[in-house]
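> coords below, sequence missing:
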């Protein structure tokens, strides 16, 4: 059974005449008659009774007409929905973000995108382990992800959005408070408040301390960035964080080591860009990254 056969059948049912239906469809009448016979063979029943000057639906034809019209209406609706997605009037984009990034880097992008394309839904998925994002993008669970670079999986598109400095959060009254900068080696004897092992921010802090020649003396581990901020404010230790993750902290001192940076970027599945909403959101995100670097 072919879609065009359903259209032909409905046209004949509405016109009550093979001749008039053929004219409305811009078909030769013999061609139309052949297609109707093929459809009747497919459904296993006569759909029309051929009279002298007209055709009328059989009982089987009347039963079939309701479903044929519904099927054609659904297909027309499906085409309208596809056109709406292609025209960015509706659709969906799923974006993975690190908790330390989503609240600070994306609001402006989301606001601008929603103003341009209010019918497109954007779903943000937070995840603390940046290396998992690439797999989720590759597996199709996410369209793209804003994550720590460098990317490791081949076959994904990747662009840098921001290179942000590392800072140290210090408690009120700490000797480093008010300093213009601090070298990592100066923190070797400090107590540290850190994210738990396995989190991207913990891996970053451990790696920086290792480069400076010491292992951090961790006194508090947590899975919540807000708790890191609270524990530092309470005087339990210092914390190494990227600038975005340190937003809102009262006492922040820049780290002067030249390699003390976090590179954030966006990774995407190339085939996902076949979706106009995904391509439009990526374009907006990359433009924001270019503006921020400028």
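Received, thanks. Fair warning: this is a prediction, and the values are worked out from it, not measured in the lab.

> hey, let's count contacts and neighbours off CA atoms from now on
OK.

> quick one: the longest helix seen in the chain to chain centroid distance?
When secondary structure is assigned using DSSP state H, the longest helix within the chain turns out to be helix 59-86. On the basis of CA atoms, centre = their mean, to the nearest Å, helix 59-86 is displaced by 30 Å from the centre of the chain it belongs to.

> Please compare the first structure with the one that follows:
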């Protein structure tokens, strides 16, 4: 088994081209050519610098963030496309400070006190809550993970065994 990392859109392309057999990716997918098994569903938090301004229990409106830089995953990540679409629906274009494929780099940029990132809850567990505010958005943002494979391609016995193993544990 070879492990390949990348954003959801790139992973989908690799599945369709046959470069990879099975992938763990974020739903929703744009393609109906995939079979998938859901494996997790988690909130995505707005991760902000630790500051009284951002403390609170209520859900945050995305428009409250429109004047600060957004630190986003690269465009190949589904989460970035969802954030950009939500901003557009709310009537603004996010001020993108930086894009990276590395969540820890995005978190470090937030810790510097200059902007916001959007990070799934399981990854937020790796961040020190003394350094960050974690806020849910009023627009429910979820990290829905699924094991995916192409309906149009042969699935090797090893890949099928892996899919079966995952299915037996979900």
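Arrived safely, thanks for sending. Remember, it's a predicted structure, so these values are computed and weren't measured experimentally.

> Report the TM-score for the pair.
Remark: TM-score between the superposed chains equals 0.79 [TM-score structural alignment, normalised by the length of structure 2]; 165 aligned residues with a CA RMSD of 2.4 Å.

> which residues of structure 2 does the longest helix of structure 1 align to?
Counting by TM-score structural alignment, helix 59-86 of structure 1 lines up with no residues of structure 2.

> What ranges does the stretch 101-250 of structure 1 have for its strands?
Assigned by DSSP state E, counting those that start in this stretch, the strands in the stretch 101-250 of structure 1 fall at 120-126, 144-148, 156-169, 191-195, 217-222, 239-242.

> want to throw those into CSV with distance to residue 64 of structure 1?
What follows is the strands of the stretch 101-250 of structure 1, written out as CSV (distance: least, CA to CA, whole Å):
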stretch, distance to residue 64 of structure 1
strand 120-126, 37
strand 144-148, 45
strand 156-169, 48
strand 191-195, 64
strand 217-222, 64
strand 239-242, 65
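
> quick one: residue 18 of structure 1 from residue 73 of structure 1, how far?
To residue 73 of structure 1, residue 18 of structure 1 is 22 Å away according to CA to CA, to the nearest Å.

> Kindly apply the preceding question to residue 251 of structure 1 instead.
As defined by CA to CA, residue 251 of structure 1 lies at a distance of 63 Å from residue 73 of structure 1.

> quick one, which of the two is more surrounded?
Shown here are residue 251 of structure 1 and residue 73; by other CA atoms under 10 Å, residue 251 has more neighbours (20 against 12).

> pretty sure the more buried one is touching residue 167, no?
No: taking CA atoms under 8 Å as the contact criterion, residue 251 of structure 1 and residue 167 are not neighbours in contact, 9.9 Å apart.

> Identify all contacting residues around stretch 32-51 of structure 2.
In this structure, residues lying in contact with stretch 32-51 of structure 2 by CA atoms under 8 Å, 6 or more residues apart in numbering are 54, 107, 110-122, 130-137, 140-152, 166-167, 170.

> Repeat the analysis, applying 7 Å as the threshold.
110-111, 113, 115-121, 131-137, 141-152, 167, 170 (CA atoms under 7 Å, 6 or more residues apart in numbering).

> What does residue 125 of structure 1 correspond to in structure 2?
Checking TM-score structural alignment: residue 125 of structure 1 goes with residue 4.

> What's the separation between its match and residue 104 of structure 2?
18 Å.

> before we move on, what about residue 30 of structure 2?
27 Å.

> More neighbours: which of these two?
Between residue 30 of structure 2 and residue 104, counted using other CA under 10 Å, residue 104 has the larger neighbour count: 15 against 10.

> Map that one onto structure 1.
Counting by TM-score structural alignment, which is the criterion used here, residue 104 of structure 2 corresponds to residue 226 in structure 1.

> next one: residue 147 of structure 2
Using TM-score structural alignment, the equivalent of residue 147 of structure 2 in structure 1 is residue 266.

> Setting aside sequence neighbours, what's the nearest residue to the most centrally placed residue in structure 2?
Central residue check for structure 2 by CA atoms, centre = their mean: the C-alpha nearest the mean position is that of residue 79, 4.2 Å away. The shortest distance from residue 79 of structure 2 to any residue that is not its chain neighbour, by CA to CA, 6 or more residues apart in numbering, is 7.4 Å, and that residue is residue 73.
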